[in-house]
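Peer 1: coords please:
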Amino acid sequence: MVAVLRGELLTHLRSPRAGYAAADGAATLIWTVVGGYLVVYYTDVAGLPAAAVGTLFLLVRMFDAIVDPVIGVVIDRTRTRWGRSRPYFLWASVPFATLAVLTFSVPDWSESGRLAWAYVTYLLLSVLYSLATIPVVSILAALTADDRERVRLSSLRTAGNLVTSVAAGAAILPLVAMLGGGDDGRGYTLAMFLLGSVSVVLFLFAFATLRERAAGDRRLRVAEVRTVMRGNLPLKIMIGGGLLINAASVTRVASTVYFCRDYLGREDLVPVLALFPVLMIVGLVLARPVAQRIGKRNALVVALIVQAIGFALPIPFGQHVGPVLAGTALASAALGLLISVEYAVLADIVDYTDWRYGVRAAGVIASLAAFSAKAGSALGGAALGWLLAAGGYRSGAEQQPAAALNAIRFCFYGLPVIVWLLVAVLLAAYKVDQQLARIRADLAAREVVADVESETRFTTRP
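Peer 2: Predicted coordinates:
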């Protein structure tokens, strides 16, 4: 009995589903620390001025967003015996982990020298992050053409992201304290070496377990990228909607401290609210049956509306904490559904683009999704600063002016409600779900014709 259970466990662990979850988890393990602690490391450990760090982050994110579409084209032009996307899990794993260690190892040089080190290492780390994660999105369409399996894989990917994010966030400070022995600089370096080593193992596991379906030998021409971007309405809807949602999400998350401290007078709620993303697991479990029953587009609309209700729930109750907790719980559960189905929809758009334009552009589409996320994040962070300034926010003041409190409330739940409902309306123009059966049949027929022509050329070769 034990042997049978062990065999079944090993079978599941070696499956593409486990590999796909590991691929996203490998990058998230490191990027959670970068997103949550790199600013603190730069200012408190490396001794860099806060203003210089802010400029550094803005410039690197802008450059990174511009580079993403280039990486997408490179992926679509890649031809190896392992496929187009899969080899990047192998190629990027060690460099990505190495740059993570170097980023958290600023030497004891002059201020300008330390800042130069930060620019070079963080910029290279960001590029390698894109090189490692864009293939996670682009490979999905090549793993399977089955709708149910795509949603299942997307849910497992989100689960892998969630598990590694929570693990890294919970482990990093204890690791720094334990490994550093009072020297936080040394602690961060060794902690990132440990997390980077685990990340490499997860990337290599993903490379070993995933297999791409044949994608043909045709290379994407650069001129075709403009065709894909210019006339592709479903792609425009998803990229535009993604940009808006990411911007509003960052604004909401970044305003949480202000909302709890300055409006509710309960700064102790900040770490409590940080635990609620665990409830995304509810949405992950529901993603496949909901998408199967009502379609992926409608599942996205349901997730957006439920999240908007969660965001809006505290509005009539003023400073009461209960509705804030209940609304955040509801929104977090719906977020799991939203993210899982969104990844599957991007894979459908890869098929639609191939069918409509004759261009298999999985890398470009994945890179545009990454671009919308990064550009939205930059816009959302800037929007929070602009709105706080417009409201007359006073740093360190015991009591903020009414206009500042209104700006904080708008960032925390007003703006997200508006954006989520707007994107739900935009999705009415997304019609790919109704065409999927025809798209799959036509693409399958096209592959048969291509195989016959290829075999004919081979057998008639002199």
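Peer 1: Every contact and neighbour count from this point should use C-alpha atoms.
Peer 2: Fine.
Peer 1: following the helix or strand that contains Leu128, which helix or strand shows up next?
Peer 2: In this structure, Leu128 is located in helix 111-138 according to DSSP states H and E. Per DSSP H and E, the first helix or strand lying C-terminal to helix 111-138 is helix 140-143.
Peer 1: Show me what counts as buried in the next helix-or-strand element following that following helix.
Peer 2: Later in the chain than helix 140-143, the nearest helix or strand by DSSP H and E is helix 147-180. By 16 or more other C-alpha atoms under 10 Å, the buried positions in helix 147-180 come out as 147-162, 164-166, 168-169, 172-173, 175-177, 179-180.
Peer 1: now swap in stretch 230-238 and tell me
Peer 2: In stretch 230-238, counting by 16+ other C-alpha under 10 Å, buried: 232-238.
Peer 1: picking that back up, now the helix holding Leu128 and helix 147-180, what's the angle there?
Peer 2: 150 degrees (axes from the mean of the first three to the mean of the last three C-alpha atoms, to 10 degrees).
Peer 1: One more, please, to line up against the first structure:
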Amino acid sequence: RSIGTSISVILGTAATMPLVGLFGGGDQQRGFLATAILFAGLSLIALFLLFRNCQERYEDQASPSFAVLPAIGEMVRNRAWLVCFGFTLLYFVRFGTMISLTAFFAIEVLGHPWMISILLPAISGTLLIAAFIAPPILARTGIRKGCFAACLIAVALFLLLPLTEASPPAFLALYIAASVVTSVTITGIFTMAAETVDFHEARFGTRNEGLLSAGISLATKVGMAVGSAAIAYSLGAAGYVPTAVSDTARETIRWSYYGWPVVLLALQALVVLAWPMERATRPATA
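Peer 2: Below you'll find the predicted structure:
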């Protein structure tokens, strides 16, 4: 799943603007609309194929019908699910801020627009690297310790980034290293999402995979939306004008690019400490 996610993000981000130009013919509004419709259609086909061909490997004996509100009440009392939801939400808030701010940062702060073509793909491309290195790391350390350490290492790397602004090679090396480390946690998220179901069954006697997964999926969407909106409001508050960028706007971009990741990664580290289970142990009861 991590590999599929990373490949799709890379292809999607790389193809978007060429498709906008192809469909829009100079009209970006029409181009973005057509591109969005194309992506939506491809997503619909993929979801249908999954529905048509995926078979359950675990047969849940519980009734497929259940009262939604009581089930949601159980879900929010599932500590594993709450940790996974919070950890995922914070990850995607950070992801949204980085995606939204990278182009502004490369142009206005670093003064090297060419770095956009490296910085943006690195955010998603390192997911592919992490898909291979994360499983053996997390299998050895466990989710709690592994993700906690990854978050702290990433915080340290982001704190060092401002010191390398004058050297593009050093900045890119440190940035890619930080992206790889943070991407390790996304593999941890996929594992946590699956294990919340086992924890739920141990506590409440039902699995409710669909409900629990939908809740985690919601965290990804809300996180991206919040992160992107936060950057838009920050730029607006700083009086950002593309044709005349003020020093205040430039400093807002600069410290947002470093500050948001540090704060959000630190919060992720705190949240994952509450993870109640590891592969080597049976689910806790609280």
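Peer 1: equivalent range in the second structure for the helix holding Leu128 of the first structure?
Peer 2: Under TM-score structural alignment, helix 111-138 of the first structure corresponds to no residues of the second structure.
Peer 1: and that helix, what does it pack onto?
Peer 2: helix 16-40, helix 50-76, helix 87-103, helix 321-357, helix 362-390 (3 or more C-alpha pairs under 8 Å, 6 or more residues apart in numbering; DSSP states H and E).
Peer 1: Columns distance to Phe410 of the first structure on top of the ones you listed, output as a markdown table?
Peer 2: What follows is these, written out as a markdown table (distance: least, C-alpha to C-alpha, whole Å):
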| stretch | distance to Phe410 of the first structure |
| --- | --- |
| helix 16-40 | 24 |
| helix 50-76 | 24 |
| helix 87-103 | 35 |
| helix 321-357 | 14 |
| helix 362-390 | 9 |
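Peer 1: want to throw those into TSV with mean neighbour count?
Peer 2: Shown next, in TSV, are those (neighbours: other C-alpha atoms under 10 Å):
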stretch	mean neighbour count
helix 16-40	22
helix 50-76	18
helix 87-103	21
helix 321-357	22
helix 362-390	22
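Peer 1: which residues touch the corresponding residue of the second structure for Thr158 of the first structure?
Peer 2: Here Thr158 of the first structure is matched to Ser2 in the second structure, going by TM-score structural alignment. When contacts are counted by C-alpha atoms under 8 Å, 6 or more residues apart in numbering, Ser2 of the second structure touches 127-128, 131, 186-187, 190.
Peer 1: same question, Met178 of the first structure
Peer 2: Gly187.
Peer 1: any idea how far it lies from Asp184 of the first structure?
Peer 2: 10 Å (C-alpha to C-alpha, to the nearest Å).
Peer 1: Equivalent analysis for Val345 of the first structure, please.
Peer 2: 43 Å.
Peer 1: Quick one: map Ala103 of the second structure onto the first structure.
Peer 2: Looks like Ala103 of the second structure aligns to Val257 there (TM-score structural alignment).
Peer 1: Wait, its match touches Asp268, no?
Peer 2: No. Counting by C-alpha atoms under 8 Å, Val257 of the first structure stays clear of Asp268, with 9.4 Å between them.
Peer 1: Mind checking which of those two has more residues around it?
Peer 2: Val257 (20 against 11; other C-alpha atoms under 10 Å).
Peer 1: Skipping adjacent residues, who's closest to that one in space?
Peer 2: Val270 (6.1 Å; C-alpha to C-alpha, 6 or more residues apart in numbering).
Peer 1: which residues touch whatever residue of the second structure lines up with that neighbour?
Peer 2: Using TM-score structural alignment, the partner of Val270 of the first structure in the second structure is Ile116. By C-alpha under 8 Å, 6+ apart, the residues touching Ile116 of the second structure are 102-103, 106.
Peer 1: neighbours of Arg254 of the second structure, just the number please.
Peer 2: 20.
Peer 1: for Phe317 of the first structure, that is, sorry about that
Peer 2: Neighbour tally, Phe317 of the first structure, other C-alpha under 10 Å: 11.
Peer 1: same check, this time on Met277 of the second structure
Peer 2: Neighbours of Met277 of the second structure (other C-alpha under 10 Å): 21.
Peer 1: And the counterpart of it in the first structure, how far from Ala171 of the first structure?
Peer 2: In the first structure, the residue matched to Met277 of the second structure (TM-score structural alignment) is Val432. The gap separating Val432 of the first structure from Ala171 of the first structure is 42 Å, by C-alpha to C-alpha.
Peer 1: Not including adjacent chain positions, what is the nearest residue to the residue positioned nearest the centre of the second structure?
Peer 2: Residue closest to the mean C-alpha point of the second structure, counted by C-alpha atoms, centre = their mean, is Phe92 at 3.6 Å. Nearest non-adjacent residue to Phe92 of the second structure, counting by C-alpha to C-alpha, 6+ apart: Gly223, 4.6 Å away.
Peer 1: I'd say that neighbour and Phe87 touch.
Peer 2: No. The pair Gly223 of the second structure / Phe87 is not scored as a contact, 10.2 Å apart, by C-alpha under 8 Å.
Peer 1: quick one on the thing from earlier: and the match of Val270 of the first structure, what element?
Peer 2: Going by DSSP H and E, Ile116 of the second structure is in helix 116-141.
Peer 1: what does Ser395 of the first structure give?
Peer 2: Under the assignment here (DSSP H and E), Ser395 of the first structure is part of no helix and no strand.
Peer 1: Provide the aligned range in the first structure for stretch 81-90 of the second structure.
Peer 2: Going by TM-score structural alignment: stretch 81-90 of the second structure matches residues 235-244.
Peer 1: picking up where we left off before, can I get the buried residues of stretch 230-238 of the first structure in JSON lines including distance to Ala142 of the first structure and secondary structure?
Peer 2: Supplementary listing: these in JSON lines, determined by distance: C-alpha to C-alpha, whole Å; DSSP: H, G, I helix; E, B strand; the rest coil:
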{"residue": "Asn232", "distance to Ala142 of the first structure": "20", "secondary structure": "coil"}
{"residue": "Leu233", "distance to Ala142 of the first structure": "22", "secondary structure": "helix"}
{"residue": "Pro234", "distance to Ala142 of the first structure": "19", "secondary structure": "helix"}
{"residue": "Leu235", "distance to Ala142 of the first structure": "18", "secondary structure": "helix"}
{"residue": "Lys236", "distance to Ala142 of the first structure": "22", "secondary structure": "helix"}
{"residue": "Ile237", "distance to Ala142 of the first structure": "22", "secondary structure": "helix"}
{"residue": "Met238", "distance to Ala142 of the first structure": "20", "secondary structure": "helix"}
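Peer 1: Since that was my last question, I'll sign off now.
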